[in-house]
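Colleague: quick one: sequence plus predicted model below, questions after.
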Amino acid sequence: MRAEDIQKDALLALETRVWTALVQGDAAADGALLTADFLGVYSDGFGDKADHTGQLAHGATVVDFRLSDVKLRQICEDAALLIYRADYLRVGGADWEAMLISSLWERRDGAWRNSFSQDTPLTGYTHP
């Protein structure tokens, strides 16, 4: 297995933990995977780490999810951009939604943390 594939698998596992925290409503687990200066770019504006973890103040926000079409762009030894498609069902939602996500993971103090994410909703979406 190529080093890039190992890196992609490791970062995808971390990204999956972020999504799992959304399913479990676990703000602490979510926050542990984000840098203090995390920045999210969303269809409704910018968000920081407090915004990301704060969405879990009343519990889970996602019922189920699937991540696919994963790509990795190695920026340098300590930074990589994980790009993928997320299909997900929100708590209280009737229909699956989808978005394309770019997540920047940085190794800081020996641990990989998500420092940036941009979510692009797919329009005209139908669940596969």
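Modeller: On my side now, so go ahead.

Colleague: from here on, contacts and neighbour counts on C-alpha atoms
Modeller: Fine.

Colleague: what are the buried residues along stretch 53-67?
Modeller: Residues of stretch 53-67 classed as buried by neighbour count (16 or more other CA atoms under 10 Å): T53, L56, G59, A60, T61, V62, V63, F65, L67.

Colleague: contact partners for the first one?
Modeller: Under the criterion of CA atoms under 8 Å, 6 or more residues apart in numbering, the contact partners of T53 comprise A27, A28, D30, G31.

Colleague: contacts only, for the nearest residue to G47 once chain neighbours are set aside.
Modeller: Nearest non-adjacent residue to G47, counting by CA to CA, 6 or more residues apart in numbering: G40, 4.9 Å away. By CA under 8 Å, 6+ apart, the contact list for G40 reads F46, G47, D48, H52, F116, S117, Q118, D119.

Colleague: ok, structure two:
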Amino acid sequence: MPAHTTQFFVDLESGVWDTQVSGDPHAQRELLSADFLGVYPSGFATRDEHAEQLSDGPITASYSIADARLIEVSENSVLLCYRADHQPSGQDQTETMYISSLWVERDGRWWNTFSQDSPVGP
């Protein structure tokens, strides 16, 4: 297992969420690998497509991460699975999703290389 705790990866993942709260596409690109792939109800997204959603500013007003679980995929990669409760910017209602994010260590740095969001239905 990598020498890091579940909280270490929750903190990395929180960095991605924080860029959505601040609306900073450059900061988000710094956390996602060049070969990042997002799988969402709307379809696939590359790193640039994922960061582009921040071009007009913040998309998230607030978020929380709960029930985090870590799965070792290899010596230098882990799958972080968790529940996210978030409030999209400009909306009053909180939405819940289950998310799986693959974090891979390359050249001594951890990168988010894959994320899949599964919204909770009504």
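Modeller: Happy to help now that I have it. This one's a predicted model, so the numbers in the text were calculated from it and none came from an experiment.

Colleague: any idea what the TM-score comes out to?
Modeller: Here the TM-score for the pair of chains, by TM-score structural alignment, normalised by the length of the second structure, is 0.96; 122 aligned residues with a CA RMSD of 1.3 Å.

Colleague: that older thread, turn the buried residues of stretch 53-67 of the first structure into CSV, including secondary structure and distance to T16 of the first structure.
Modeller: Converted to CSV, those look like this (DSSP: H, G, I helix; E, B strand; the rest coil; distance: CA to CA, whole Å):
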residue, secondary structure, distance to T16 of the first structure
T53, helix, 15
L56, coil, 16
G59, coil, 18
A60, coil, 15
T61, coil, 15
V62, strand, 13
V63, strand, 14
F65, strand, 9
L67, strand, 8
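
Colleague: what's the farthest-apart pair in those residues?
Modeller: By the measure CA to CA, these have their two most distant members at G59 and L67, which lie 21.5 Å apart.

Colleague: re the thing from before, which of the contacts of G40 of the first structure fall in helices?
Modeller: Of those, the ones assigned to helices by DSSP state H are H52.

Colleague: give me the nearest residue to L79 of the second structure, chain neighbours excluded.
Modeller: For L79 of the second structure, the closest residue by CA to CA, 6+ apart turns out to be L102, at 4.5 Å.

Colleague: ok, and the equivalent of that neighbour over in the first structure, which helix or strand is that part of?
Modeller: Aligned counterpart of L102 of the second structure in the first structure: L104 (TM-score structural alignment). Following DSSP states H and E, the helix or strand that holds L104 of the first structure is strand 97-108.

Colleague: repeat for V73 of the second structure
Modeller: strand 60-74.

Colleague: ok and that strand relative to strand 95-106, angle-wise?
Modeller: For strand 60-74 of the second structure against strand 95-106, the angle between stretch directions is 50 degrees (axes from the mean of the first three to the mean of the last three CA atoms, to 10 degrees).

Colleague: so how much does strand 60-74 of the second structure differ from the first structure once superposed?
Modeller: Compared with the first structure after the fit, strand 60-74 of the second structure shows a mean deviation of 0.4 Å (mean CA distance after the TM-score superposition for the first structure).

Colleague: picking up where we left off before, closest to M99 of the first structure out of the contacts of T53 of the first structure?
Modeller: Comparing the contacts of T53 of the first structure against M99 of the first structure with CA to CA picks out D30 as the nearest, at 19.2 Å.

Colleague: count of neighbours near the closest one?
Modeller: 22 (other CA atoms under 10 Å).

Colleague: any idea what it aligns with in the second structure?
Modeller: In the second structure, D30 of the first structure lands on Q28 (TM-score structural alignment).

Colleague: ok, A94 of the first structure next?
Modeller: So, by TM-score structural alignment, A94 of the first structure is matched to D92.

Colleague: so its match lies in a helix, does it not?
Modeller: No: checked against DSSP: H, G, I helix; E, B strand; the rest coil, D92 of the second structure lies outside a helix; its state is coil.
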